[in-house]
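*Asks:* Output the structure for:
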Amino acid sequence: MSETSTHTSSTLPRRQLGRYLRDWRTRAGLTIAEAAKLMEWGATTLQRLEKGQADRIRTIDIEALCRIYGIPDDIAEGLKGLAQQTAVKSWWHAYGDLIPEDFDVFVGLEASARRLTAYQCELVPGLVQTVDYARALNTLGYPANSAAELERRVQLRLQRQVLITRRHQPANLEVVLCESVLRRVVGSAKVMAAQLRHLADLSTLDNVELRVLPFSSGVPLGLSSGPYILLEFGADAKGQPVEPPVVYVEGFTGDLYLERETDVRRYRQAHEQLLRSALDISASRHLLRQVAKEFMV
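*Replies:* Okay, here's the model as predicted:
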């Protein structure tokens, strides 16, 4: 099937909108049939909206659903912003543009992933951060926040980690970390030592593969790809992807979501090259524990 004919009506913003609406409908204790009746719709109409397959989405309808489900105003604003996004394969989400800055689009996407493939050259990824590492980053990143708000941010980040640590069907995580991530001090030497030991311990899990790209490997790609996360969402009974894979590229003023097959393929190829240049899992674990000891000297 050609790239242009696949998932043409199922863009990422609309899928995220549908995912949030489905979750809030469930919280409200309503079936699709009951909610659709309140909207004076057929059940199929609401079902298509929840699957991100609605051809036409009206803001007034999203507002009505938000009222029915009891969705808080701040989240409702984010959902209305998602509803207004253009149907595109590559989506640049600028912070505060239509969608409020505090509305986290990525978290809902991440929670639905079955496999995450990541590369980081600056920071430890959020899914594998310790509480002290996360707190140190948030303190620097949100200096105007109160202590209570900072703690809320930290706890939200920790809650996301259940995705890979839960007993039932944990997501698979494959990460390549530049050696610079291990040696860049966040918080303090004590915080870094604990963080690196945590990474080493996590790498013993069956669903976690963590490799370090050492300084000695140079620049395997010949250019900088920047950090990225490739998210995949599993397959249905017929072996077809439940949703198309997405490459997430985090930016300072906004985030980029790439769905085009050519873009996803290029990131896959880049990751394969990074894996070939990285240490194997055992050697990476050894280096993590070695650098952790160095921080405590």
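*Asks:* all contacts plus neighbour counts: C-alpha atoms, from now on.
*Replies:* OK.
*Asks:* tell me the SS of the spatially most central residue of the chain?
*Replies:* By CA atoms, centre = their mean, the mean C-alpha position of the chain lies nearest to residue 110, the distance being 3.5 Å. Here residue 110 takes the helix state, with states given by DSSP: H, G, I helix; E, B strand; the rest coil.
*Asks:* That one against residue 232, yeah?
*Replies:* No - Residue 110 is beyond contact range of residue 232, at 9.3 Å (criterion: CA atoms under 8 Å).
*Asks:* Could you also give me the structure for this next sequence, so I can compare it with the first?
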Amino acid sequence: MAWSTLLMRRAAPVRWRVPVATGLNASPIDWLRHTPMRTHAVTLDSMPAQSQLGNMSCEVDPYGLSSRPRSNETPAMALKRSLVPQSVYRRQLAARLKELRGATGLTLTEVATQLEVNQSSLSRIENGERGTTPILTRALLDLYGVTDEDQRADVLDLVRADKEQQKPWWRKYSTVLTPTRYDGYLALEAGATHLANYQPMLVPGLLQTEDYARTVITQMRNDLSQPQIEALVRVRMERQKSRLDGEAPAELWTILDEAVLRRTIGSAQVMRDQMRKLMEASEQPNITVQVLPFALGAHPGLYGPFVILTFAAPTPNLVWLENPKNSVYLESPSDVDNYATIFDQLRASALEPPKTRALTARISKELKE
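*Replies:* Model prediction:
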């Protein structure tokens, strides 16, 4: 879905157009609201009781799950908020399997009994915490009375796609990605069709130059060796090629605070190169860049940076909040809608893209060695 004429709902209309291919005449946040949303975070009711876990046996594993119940296990995710992102396909698969089971009226306990599988494993599959196998999926479809071949094929395709997404291009960098859950974000970003990014402090990774990225990573990750820093720089550059170029690039809408342009990262030359890249990127049909000027004063974005990721239906949209050690994503409709409203307000207050480019060029010329 492409962005076209901007229609502001909560503020005065923005009187400019983004030069993109034909598409829906809608706000860039309308695609956030039009996608059906469902919450897949784990709740206490969906987790098996410890007494149940203790009585389960996993000696026979006909479906290839290879699971062992853990009586002292703490849920990996909390209500409305998750620390462990699932792949886009796994989220779709989890929702579909739960929907099919719900249509039959069967409980997880009944399904586990009839198929002789671990109820804990089934619960984790339906919550998107783990993948499944084609063998178990076929057994579930048989039990749920799904006989339509196209419908069965669609579900099995999700199983295979999820497995393939567990072998991404960034796996070779796992030693430097995993500690901050960066690999989890990459999995989500890889499947997103639209990205709405607000950043008050730094240029977003998808728009950074190599030198800018190297300086930022060096200063923010003083626990890393130089080879590890270089590995993260390569990840950042590969992300840009993967998500913003090619036949099906993502739509990126970025809002920056003026402080991002004013803060010297590295050197004046690094900043000039970075601002040149921002201006060039903003001319691309799938990229929009706006700046919130200092003169605006206080605004709703003072809470901090965030990214809203939109996926093709029926995958629900989510918000990513990055932290040094425990980055999280929010996926409840109320959370996503709240951040969508904030983004609406920010883009209404920010400079139009032409004025943003003019300000960026002026600040670049003002830089002194």
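*Asks:* measure residue 178 of structure 2 to residue 186 of structure 2 for me?
*Replies:* Distance from residue 178 of structure 2 to residue 186 of structure 2, counting by CA to CA, to the nearest Å: 11 Å.
*Asks:* I'd like to check what contacts the helix or strand where residue 77 of structure 1 lies. Which residues are they?
*Replies:* Assigned by DSSP states H and E, residue 77 of structure 1 belongs to helix 73-83. Applying CA atoms under 8 Å, 6 or more residues apart in numbering, the contact partners of helix 73-83 of structure 1 are 13-14, 16-17, 20, 57-59, 62-63, 66, 98-100, 103.
*Asks:* for stretch 214-232 of structure 2, same thing?
*Replies:* For stretch 214-232 of structure 2, the external contacting residues (CA under 8 Å, 6+ apart) are 173, 176-177, 233, 265-266.
*Asks:* Alignment lookup: residue 16 of structure 1 to structure 2.
*Replies:* Correspondence of residue 16 of structure 1 to structure 2, assessed by TM-score structural alignment: residue 87.
*Asks:* Please apply the same query to residue 199 of structure 1.
*Replies:* Residue 199 of structure 1 maps onto residue 278 in structure 2, by TM-score structural alignment.
*Asks:* number of nearby residues for its match?
*Replies:* 22 (other CA atoms under 10 Å).
*Asks:* if I pick the closest residue to residue 38 of structure 2 other than its chain neighbours, what's in contact with it?
*Replies:* Nearest residue to residue 38 of structure 2, sequence neighbours excluded (CA to CA, 6 or more residues apart in numbering): residue 316, at 5.8 Å. By CA under 8 Å, 6+ apart, the residues touching residue 316 of structure 2 are 35-39, 310, 331.
*Asks:* which of the residues you listed does structure 1 keep?
*Replies:* Of the contacts of residue 316 of structure 2, the ones still in contact in structure 1 (both residues aligned by TM-score structural alignment, their matches' CA atoms under 8 Å) are 38, 310, 331.
*Asks:* For residue 106 of structure 1, list the residues it contacts.
*Replies:* Not one residue lies near residue 106 of structure 1 by CA under 8 Å, 6+ apart.
*Asks:* can you tell me how far it sits from residue 295 of structure 1?
*Replies:* Residue 106 of structure 1 is 33 Å from residue 295 of structure 1, where distance means CA to CA.
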